[in-house]
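# quick check, what structure comes out for this input:
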Amino acid sequence: MTKNSAIGSNWQDIQEELLSPEEIRESDLRVALMLELIRARNEQGLSQQKLGELAGVSQPVIARMETGKTSPQLDTILKVLASLGKTLAVVPLDKA
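As a prediction, this is how the structure comes out:
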């Protein structure tokens, strides 16, 4: 069986073919942030609806954030984080 080079053998290969290193880092950071939001919401036993109410945004906004279907404004992210008792921190990227 021959490898189809147009498709790639896995997501990382495809990602590296389609995206620049900067775009990959940005995507990885976005995924890490959303996973942390989901983890914190679940740990606190909050539904998307309840988190939305606490943050002053609608449940569909929370759902789109969590699924990556939107790129939320910073103020929306901060509202949601504050409702979860979290904040953002600016730290150096791990170069490894």
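
# drop to CA atoms for contacts and neighbour counts, all remaining ones
OK.

# tell me where this protein has strands.
For the chain, no strands are identified by DSSP state E.

# got a list of contacts for the longest helix seen in it?
Ranked by number of residues, the top helix in the chain under DSSP state H is helix 21-43. With C-alpha atoms under 8 Å, 6 or more residues apart in numbering as the contact definition, helix 21-43 has outside contacts at 15-16, 47-48, 51, 65-66, 68, 81, 84.

# second chain to compare with the first, below:
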Amino acid sequence: MPDECVALIDQIIEERHRVGMTQAQLAKACGLTQSVVARIESKRARPQIDTLYKILAALGCTLQVVHT
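From the prediction side, this is the model:
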């Protein structure tokens, strides 16, 4: 998995903890199963872009792209 994807997943985990959501709560808010969220967070699955946007929306976040 690319480093950028790993970093994004780590940020998603941090934000989920910051807002006090469990994996199950996040999954429900996104229309996913808890096992899908767990696989993404453990980096065993790379989220598709539509799934990523659902997760970010449920956390109240947006995707910010930085060009270097």
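
# circling back: distance to Arg39 of structure 1 added to the contacts of helix 21-43 of structure 1, as CSV?
Shown next, in CSV, are those (distance: C-alpha to C-alpha, whole Å):
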residue, distance to Arg39 of structure 1
Gln15, 25
Glu16, 28
Ser47, 12
Gln48, 12
Leu51, 13
Met65, 13
Glu66, 10
Gly68, 15
Leu81, 12
Leu84, 10
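
# adding neighbour count and distance to Ser58 of structure 1, write these out as CSV.
Shown next, in CSV, are the contacts of helix 21-43 of structure 1 (neighbours: other C-alpha atoms under 10 Å; distance: C-alpha to C-alpha, whole Å):
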residue, neighbour count, distance to Ser58 of structure 1
Gln15, 14, 32
Glu16, 13, 35
Ser47, 13, 12
Gln48, 19, 9
Leu51, 22, 9
Met65, 20, 11
Glu66, 18, 13
Gly68, 14, 16
Leu81, 20, 15
Leu84, 18, 15
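
# what sits against the counterpart of Leu59 of structure 2 in structure 1?
Aligned counterpart of Leu59 of structure 2 in structure 1: Leu84 (TM-score structural alignment). Contacts for Leu84 of structure 1 (C-alpha under 8 Å, 6+ apart) come out as 40-41, 44, 51.
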